[in-house]
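# what follows is a predicted structure for the sequence shown.
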Amino acid sequence: MAERDVNPMLKTALELGPVLGFFVAYLWLKDHVFTIGGTEYEGFIVVTAGFIPVLLASMGVLWYLTGHLSRMQIMTAVLVVVFGGLSVWLNDERFFKMKPTLIYFLFGGLLAFGLARGQSYLRTVMEGLMPLEQEGWMILTKRVMLFFFALGIANELVWRFLSTETWVYFKTFGLSAALFAFFMLQGKLFARYSIDEDAS
């Protein structure tokens, strides 16, 4: 099914809004403890519990407007529900903090599996955005695979050895900045292997 056009600002708000909302809510409630059903929950757990339905609602609206959700968005939502739900159910923030690690290792592993078969699964997802020659896709896929594994390791180090607040800043801004910087640094590869669609 073809993706329907939607206002870019609205689409961006639906994609980033829940994450920024989580960040703001955490800063607001991080020092609070809530007693619910006789059990004490720290602010992080309460914010996580609120983040899950907000993310699902945002993705539902995005799907309604565009008629499309990427595999990455769907998988991310599944992992948020599973590991966010475990954090809330078991009152243990570690499960939610593990989620980015699993996401990056999962997608890095899928790219590695494709490369072992001589294929670029990244091309399947992004070809419409960046028309590249096959060799360019293979090089980019290898780089993205290694980058995803590096992000997964970085997330593990941050949540295990630094404070929860540091992890929230890292999750909200650090990972996004790293992704942006990574693709900006691929400019030479894009220039060398890009396909002139008009010429072709």
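Nice, I can see it.

# for the rest of this, base every contact and every neighbour count on C-alpha atoms.
Fine.

# now do the same contact list for the spatially most central residue of the chain.
Ranked by distance to the mean C-alpha position of the chain (Cα atoms, centre = their mean), the top residue is T76 at 6.4 Å. Under the criterion of Cα atoms under 8 Å, 6 or more residues apart in numbering, the contact list for T76 reads I103.

# and it, how far is that from F107?
Distance check for T76 against F107: by Cα to Cα, to the nearest Å, it reads 10 Å.

# so who does L132 touch?
Shown in contact with L132 (Cα under 8 Å, 6+ apart): F190, Y193, S194, I195.

# list the contacts for the last one?
In this case it means I195. I195 sits next to P131, L132, E133 when contact means Cα under 8 Å, 6+ apart.

# below is structure B, check it against A:
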Amino acid sequence: MVSNETKGTAAQDSGSQQLLKFVVELGPLVVFFLVNARAGIFWGTGFFIAATTASLIASRMLFGHVPIMPLISGAVVLIFGGLTLYLQDELFIKLKPTIVNSLFAAVLFGGLAFKKSLLKYLFGDVFALTEEGWRKLTFRWACFFVCLALLNEGAWRFLSTDQWVTFKVFAIMPITMVFAISQVGLLQRHALAPPTDE
């Protein structure tokens, strides 16, 4: 039988790991913001690419794998960041969030069209939900990614470059966290009951 102390230690380790993952994934955005503020969008993009690469390597070394969503996002950063620097056109790095979020939305909606809740394959080891729960959660996140893509389209078209970078770093992350927290009710309603020990 597992003691309460052992459970508490495991929960603490899990919380520490989640915090470390958050720091590793947030790091490139902070680097992007700071370098852009001091040296402009092109230097910011260059450091963003380097920091994203370092973040992916750090994830592999610290956690043994690279989560699929940061991996896809990182690949798009490398491609569109590279185009930004090569062509000296900031439009490409501004389009990156639109493309990434649209891609995530398309994949999730596509999975639902084939009756596959793809979030289950990504987070099935974190949450235990009913099939209806996974379907609803996947649909909501797909819709949210569409909203993020539309937000970015409005932001880069109507804000200055510095304002867009600030919006990307300091608005998108809180919006995403608020949305994630708002799904707690759904997670609770559709949680599978843990198996009982006989």
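Done, it's in. Everything quoted here is computed from the prediction, not taken from an experiment.

# which position in structure 2 aligns with L102 of structure 1?
For L102 of structure 1, the equivalent position in structure 2 is taken to be I99, counting by TM-score structural alignment.

# burial count for that match?
Look at I99 of structure 2: counted by other Cα atoms under 10 Å, it has 16 neighbours.

# what is the helix or strand it falls within packed up against?
Here I99 of structure 2 sits within helix 91-113, counting by DSSP states H and E. Helices and strands touching helix 91-113 of structure 2, as assessed by 3 or more Cα pairs under 8 Å, 6 or more residues apart in numbering; DSSP states H and E, comprise helix 68-87, helix 131-158.

# the last one vs structure 1, mean deviation?
In other words, helix 131-158 of structure 2. Taking mean Cα distance after the TM-score superposition for structure 1, the mean distance separating helix 131-158 of structure 2 from the aligned residues in structure 1 is 0.7 Å.

# so that helix corresponds to what in structure 1?
So helix 131-158 of structure 2 sits over residues 134-161 in structure 1, by TM-score structural alignment.

# what residues sit buried inside the matching stretch?
When neighbours are counted by 16 or more other Cα atoms under 10 Å, the buried residues of stretch 134-161 of structure 1 are found to be 136-138, 140-142, 144-156, 158-159.

# likewise stretch 36-53 of structure 2?
Under the neighbour-count criterion of 16+ other Cα under 10 Å, stretch 36-53 of structure 2 has 36, 41-53 buried.

# output those residues as JSON lines; include the columns secondary structure and distance to Q88 of structure 2.
Formatted as JSON lines, the entries for the buried residues of stretch 36-53 of structure 2 read as follows, by DSSP: H, G, I helix; E, B strand; the rest coil; distance: Cα to Cα, whole Å:
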{"residue": "N36", "secondary structure": "helix", "distance to Q88 of structure 2": "15"}
{"residue": "I41", "secondary structure": "helix", "distance to Q88 of structure 2": "10"}
{"residue": "F42", "secondary structure": "helix", "distance to Q88 of structure 2": "7"}
{"residue": "W43", "secondary structure": "helix", "distance to Q88 of structure 2": "11"}
{"residue": "G44", "secondary structure": "helix", "distance to Q88 of structure 2": "12"}
{"residue": "T45", "secondary structure": "helix", "distance to Q88 of structure 2": "11"}
{"residue": "G46", "secondary structure": "helix", "distance to Q88 of structure 2": "11"}
{"residue": "F47", "secondary structure": "helix", "distance to Q88 of structure 2": "15"}
{"residue": "F48", "secondary structure": "helix", "distance to Q88 of structure 2": "15"}
{"residue": "I49", "secondary structure": "helix", "distance to Q88 of structure 2": "15"}
{"residue": "A50", "secondary structure": "helix", "distance to Q88 of structure 2": "17"}
{"residue": "A51", "secondary structure": "helix", "distance to Q88 of structure 2": "20"}
{"residue": "T52", "secondary structure": "helix", "distance to Q88 of structure 2": "20"}
{"residue": "T53", "secondary structure": "helix", "distance to Q88 of structure 2": "21"}
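
# ok, so of those residues, who is nearest I79 of structure 2?
Of all those, I79 of structure 2 sits closest to I49, with 9.3 Å by Cα to Cα.
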